[in-house]
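Enquirer: Provide a 3D model corresponding to the input given below.
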Amino acid sequence: MSVPTVSFSDLSKSSKKVAEVVERAQRVHVTRRDGEDLYLTTEHHDRQREETADVTARLFAALINNDEGARAVLLALPEVFPWTRHLSAEEVREFVVDLVDATRDAVELDVHSTLHRVVVEWRATARILADPDLAAQLTTPLPDEDHGEVFAP
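Expert: Next up is the predicted model:
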């Protein structure tokens, strides 16, 4: 789907025209030179996106609550995330739980960064496991020497 684009200066100079574009397209990409780009959207469109996320999160959570649904999710996972083939069965189950929890956070708490982080972290784990030399290097036990306290980030 193509989203109309306007510059921030166009928005400030011709806000009424840009508002008309937003009403027609429901969403407009606003480019900025001095900061992160923005999106303008209608309230109706934003409510629909929230409802879509809510339905998706609830459906996903309901699916994994019974054996048949969980099996369907596990069978579909490699289609959506091909790199999961490098994870063990237990790691895949952990990933699914993390994914469902992060999806719920996106809906219930309006925190979307958790879902992104879960996917990025599990993909990085799969990348390590896909390389036998790297996996061996990173899973080799450390010497028994104490390197001091590890502080929380």
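Enquirer: make it CA atoms for all contacts and neighbour counts henceforth
Expert: Will do.
Enquirer: The residue most central in space within the chain sits in which helix or strand?
Expert: Centroid-nearest residue in the chain: His116, 3.0 Å away (criterion: C-alpha atoms, centre = their mean). Using DSSP states H and E, His116 sits in helix 113-130.
Enquirer: From the chain's centroid, how far away is that helix?
Expert: Using C-alpha atoms, centre = their mean, to the nearest Å, the distance from the centre of helix 113-130 to the centre of the chain it belongs to is 10 Å.
Enquirer: Next, the structure of the following sequence, for comparison with the previous one:
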Amino acid sequence: MTTTLPMSRFIQNYNQHLTLAEQTDAVLILEQRAGRPAWVLESEHRVRATAEATEYVAAALAALVHDESLVDRFASSFATAQPWVAFLPARDRKRFAVETAETLRACASIGRYTAFAELMEDWRNTAEIWSDPDLAAALSGGINEPLDQRV
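Expert: Presented below is the predicted three-dimensional model:
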């Protein structure tokens, strides 16, 4: 269960909100004003459980993508979960599967997922380029006059 409330209301009655969250195992989302980021408040038990589950899934995926008999099928069928993966050439789908699984496992080991989010964004951008055949062809072609060699 998730409860969203303004940060100011949480501050005014924090004990009441924390007690209710403890009783219901709820996650509190505390919104701020003026475009400031929201904060997520959850129990240590929930955080540890999520971390353990994420480490397990990451290890399972890493094992899967290193099994040559499974990685191609996994990479191809992953387009069901992330439809944009279908735009990647077949050879890149395998690289995508391996890189994301390894990066997720590394991120799970330290509890920070910024590198994983950045990698996923890079792969989505790559898929977007491949979705436009003219753009993909233009970016895949040779460079007649490299910019760093101009006089």
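Enquirer: how close does the helix holding His116 of structure 1 sit to structure 2?
Expert: With mean C-alpha distance after the TM-score superposition for structure 1, helix 113-130 of structure 1 departs from structure 2 by a mean of 1.1 Å once superposed.
Enquirer: any idea which helix or strand comes after that helix?
Expert: Per DSSP H and E, helix 113-130 of structure 1 leads on to helix 132-139 as the next helix or strand towards the C-terminus.
Enquirer: Quick one: the strands in structure 1, in order.
Expert: Assigned by DSSP state E, the strands in structure 1 fall at 5-7, 27-31, 38-41.
Enquirer: of all those strands, which lies closest to Ser88 of structure 1?
Expert: Nearest to Ser88 of structure 1 among the strands of structure 1 is strand 38-41; the distance by C-alpha to C-alpha comes to 39.4 Å.
Enquirer: Tell me who's in contact with Leu119 of structure 2.
Expert: Residues in contact with Leu119 of structure 2 (C-alpha atoms under 8 Å, 6 or more residues apart in numbering) are Thr100.
Enquirer: meant to ask about Val28 of structure 1, not that
Expert: Counted by C-alpha under 8 Å, 6+ apart, Val28 of structure 1 has contacts 3-6, 21-22, 39-41.
Enquirer: Try it again at 7 Å.
Expert: Counting by C-alpha atoms under 7 Å, 6 or more residues apart in numbering, Val28 of structure 1 touches 3-5, 22, 39-41.
Enquirer: Give me the neighbour count for the closest residue to His112 of structure 1 other than its chain neighbours.
Expert: Excluding its sequence neighbours, the residue lying closest to His112 of structure 1 (C-alpha to C-alpha, 6 or more residues apart in numbering) is Ala106, at 4.7 Å. Neighbourhood size, Ala106 of structure 1 [other C-alpha atoms under 10 Å]: 19.
Enquirer: Could you do Glu55 of structure 2 as well?
Expert: As a measure of burial, Glu55 of structure 2 has 20 neighbours, counting by other C-alpha under 10 Å.
Enquirer: Give me the distance between it and Arg105 of structure 2.
Expert: From Glu55 of structure 2 over to Arg105 of structure 2 the distance is 6 Å, taken as C-alpha to C-alpha, to the nearest Å.
Enquirer: so what's in contact with those two at the same time?
Expert: Common neighbours of Glu55 of structure 2 and Arg105 (C-alpha under 7 Å, 6+ apart) do not exist.
Enquirer: Do a quick rundown of the helices in structure 1.
Expert: 8-13, 15-25, 43-63, 67-80, 89-108, 113-130, 132-139 (DSSP state H).
Enquirer: The first one against structure 2, how far on average?
Expert: Just to be clear, that refers to helix 8-13 of structure 1. Per the superposition on structure 2, helix 8-13 of structure 1 and its aligned residues are separated by 1.0 Å on average (mean C-alpha distance after the TM-score superposition for structure 1).
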